[in-house]
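A.B. asks: 3D, please:
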Amino acid sequence: MKDDTIMDRSRAARSVARREHLLDTARKLFVEQGFHRTGMAQIALASGIKVGQIYRDFENKEAIIAAICEINLLAWLEEDKLEAAVAARDTAAIRAWIERFCLDEPTLEDRRLMAELLAEVGRNPIIAAINQKTDDRVRLRLDEALESLLPGVSRERRSLVVDLIFLLSWGMMAMMELSPDKKHAPVRDHIVSVLRKELAALND
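C.D. replies: Below you'll find the model as predicted:
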């Protein structure tokens, strides 16, 4: 029984390692070639994992994209920090969590991946659904943060601020991608200033 348990754990560990390696490889290919031009055969060749095994782990290429999006979202959204700040009623920490949407500097690889995701949204309904699910989750968390920070503000007004945060965040990322040599720090500081003024105005 003990040997069986050890073997099961070993298989599980190998399965996790294989999955992580596959996702890392697919992510690099998606960034370099785009979702549309990357096929399962290329992922198999680059990862050294047989196509049949890939299909046992993932139903299709879109399932791989969904898994990558989930990993990225979990790492970036830091929901545990928001939950802790809300539970402690730590307004400074909640504000910092919100402002991070405008302060974060995504890597070149992250920016390219997001650009690829947006490009696919218009032509692939499965990717569009993945993006919508991610979008809804981020919006929900932002709304929770705003409600905790400003409990007397209506949902409609909070929704407008969430839209503003999305626009500022995506706009900043687009500028970094389109104008990589531009000094982005002053623009980022101004964006945060605009956001702070908007949050202050909600109290009026």
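
A.B. asks: going forward, measure contacts and count neighbours with C-alpha atoms only.
C.D. replies: OK.

A.B. asks: which residues touch residue 63?
C.D. replies: With contact set as C-alpha atoms under 8 Å, 6 or more residues apart in numbering, residue 63 has no partners.

A.B. asks: now residue 114
C.D. replies: Under the criterion of C-alpha under 8 Å, 6+ apart, residue 114 has no neighbours.

A.B. asks: distance of the residue nearest the centre of the chain from residue 79?
C.D. replies: In the chain, the residue lying closest to the centroid (C-alpha atoms, centre = their mean) is residue 73, at 3.3 Å. With distances taken as C-alpha to C-alpha, to the nearest Å, residue 73 is found 10 Å from residue 79.

A.B. asks: quick one: the strands in the chain, in order.
C.D. replies: In the chain, no strands are found when defined by DSSP state E.

A.B. asks: give me the neighbour count for the residue nearest to residue 121 when sequence neighbours are not counted.
C.D. replies: What sits nearest to residue 121 in space, not counting adjacent residues and going by C-alpha to C-alpha, 6 or more residues apart in numbering, is residue 128, at 4.3 Å. Neighbourhood size, residue 128 [other C-alpha atoms under 10 Å]: 17.

A.B. asks: buried residues in the longest helix along the chain?
C.D. replies: Scanning the chain for the longest helix, with DSSP state H as the assignment, gives helix 2-33. Neighbour-count burial for helix 2-33, counted by 16 or more other C-alpha atoms under 10 Å, picks out 18, 19, 22, 23, 25, 26, 27, 29, 30, 31.

A.B. asks: isn't the fourth one up against residue 62?
C.D. replies: No: Residue 23 is not in contact with residue 62 according to C-alpha atoms under 8 Å; the separation is 11.9 Å.

A.B. asks: look up how far residue 52 lies from residue 69.
C.D. replies: For residue 69 relative to residue 52 (C-alpha to C-alpha), the value is 23 Å.

A.B. asks: this one as well, want them side by side:
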Amino acid sequence: MHNVFAYDEIDQICVGPTRAEERRTRLAAAARILFCERGFHATGMAQIAEASGVKVGQIYRDFASKDDIIAAIVEADVTEFLDEAALRAAVAAGDRMGVRNWIVRFVVQDRIAGRDQLMPEIIAEAVRNERIAAIMAELDARIRYTMQAALTVFAPEPGRADDVAVVADLILTLVIGQCSRMASAVDRDVTALQARILRLVDEEIRALAGCG
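C.D. replies: Below you'll find the model as predicted:
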């Protein structure tokens, strides 16, 4: 399982992306647009090659299948969305306000073209595609673990683990529902909805912290 608190023993040297990484990013970006416009099944490697400017043979050296492209897109989105480094720093410092701010960013999401339209397509594909289903299960486990790690700051006692897990699931359910609503009603203003969700989340956090 992905561990938000795992620290490498070897110092990491910050370097720019390699040509291969840049090419994979370009391929994933082109595929994202096509998946949104045409759907997963109607998009072939030839279309991705044309849109990205990368030859089909090279695509298969970078990604064995369209499923692997989906995996790369999801990994990039989740890594950016979770901002695990910020959460790790707040948890390590015992900074409840910092953790709460991280949860606010998790709940109050901006509309992002491409991500909002693509996620329902991926979820639908997971119903009939075992590989995509496995990707989504891993994604769910990673996000759930990260949310539980955040909430544990408010209820660190071992005996509160079940309470933390339930609140984490509640938050994820509310946010997933919000994302679905944003995808299906693209012109609807969700500001009031997000404020109501955040109010519910704050009530649960206060209860965990013994302030309810």
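
A.B. asks: thinking again about what came up before, CSV for the buried residues of helix 2-33 of structure 1, including distance to residue 167 of structure 1?
C.D. replies: Putting the buried residues of helix 2-33 of structure 1 into CSV (distance: C-alpha to C-alpha, whole Å) gives the following:
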residue, distance to residue 167 of structure 1
18, 37
19, 34
22, 33
23, 29
25, 31
26, 29
27, 25
29, 28
30, 25
31, 23
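
A.B. asks: need the max-distance pair from those residues.
C.D. replies: 18 and 31 (20.1 Å; C-alpha to C-alpha).

A.B. asks: which position in structure 2 aligns with residue 7 of structure 1?
C.D. replies: Here residue 7 of structure 1 stays unmatched in structure 2, going by TM-score structural alignment.

A.B. asks: so who does residue 7 of structure 1 touch?
C.D. replies: Contacts of residue 7 of structure 1 (C-alpha under 8 Å, 6+ apart): none.

A.B. asks: can you report how many residues lie near the alignment partner in structure 1 of residue 128 of structure 2?
C.D. replies: Residue 128 of structure 2 maps onto residue 123 in structure 1, with residues paired by TM-score structural alignment. Counted with other C-alpha under 10 Å, residues neighbouring residue 123 of structure 1 total 11.

A.B. asks: try residue 93 of structure 2
C.D. replies: 12.

A.B. asks: got it, and residue 68 of structure 1?
C.D. replies: Number of residues near residue 68 of structure 1 (other C-alpha under 10 Å) recorded here: 17.

A.B. asks: map residue 156 of structure 2 across to structure 1 for me.
C.D. replies: In structure 1, residue 156 of structure 2 lands on residue 151 (TM-score structural alignment).

A.B. asks: same deal with residue 116 of structure 2?
C.D. replies: By TM-score structural alignment, residue 116 of structure 2 lines up with residue 111.

A.B. asks: return the distance of its match relative to residue 2 of structure 1.
C.D. replies: Remark: distance between residue 111 of structure 1 and residue 2 of structure 1 (C-alpha to C-alpha) = 47 Å.

A.B. asks: repeat that for residue 54 of structure 1.
C.D. replies: Residue 54 of structure 1 is 30 Å from residue 2 of structure 1, by C-alpha to C-alpha.

A.B. asks: ditto for residue 185 of structure 1
C.D. replies: Taking C-alpha to C-alpha, one finds residue 185 of structure 1 at 57 Å from residue 2 of structure 1.

A.B. asks: and the match of residue 156 of structure 2, how far is that from residue 12 of structure 1?
C.D. replies: Taken as C-alpha to C-alpha, the span from residue 151 of structure 1 to residue 12 of structure 1 is 45 Å.

A.B. asks: and what of residue 44 of structure 1?
C.D. replies: On the measure of C-alpha to C-alpha, residue 44 of structure 1 and residue 12 of structure 1 end up 21 Å apart.

A.B. asks: equivalent analysis for residue 155 of structure 1, please.
C.D. replies: 44 Å.

A.B. asks: structure 2: helices as residue ranges?
C.D. replies: 19-38, 45-52, 56-62, 66-82, 84-92, 96-107, 115-128, 130-151, 161-184, 191-208.

A.B. asks: which one of residue 69 and residue 52 of structure 1 has more residues nearby?
C.D. replies: residue 69 (19 against 11).
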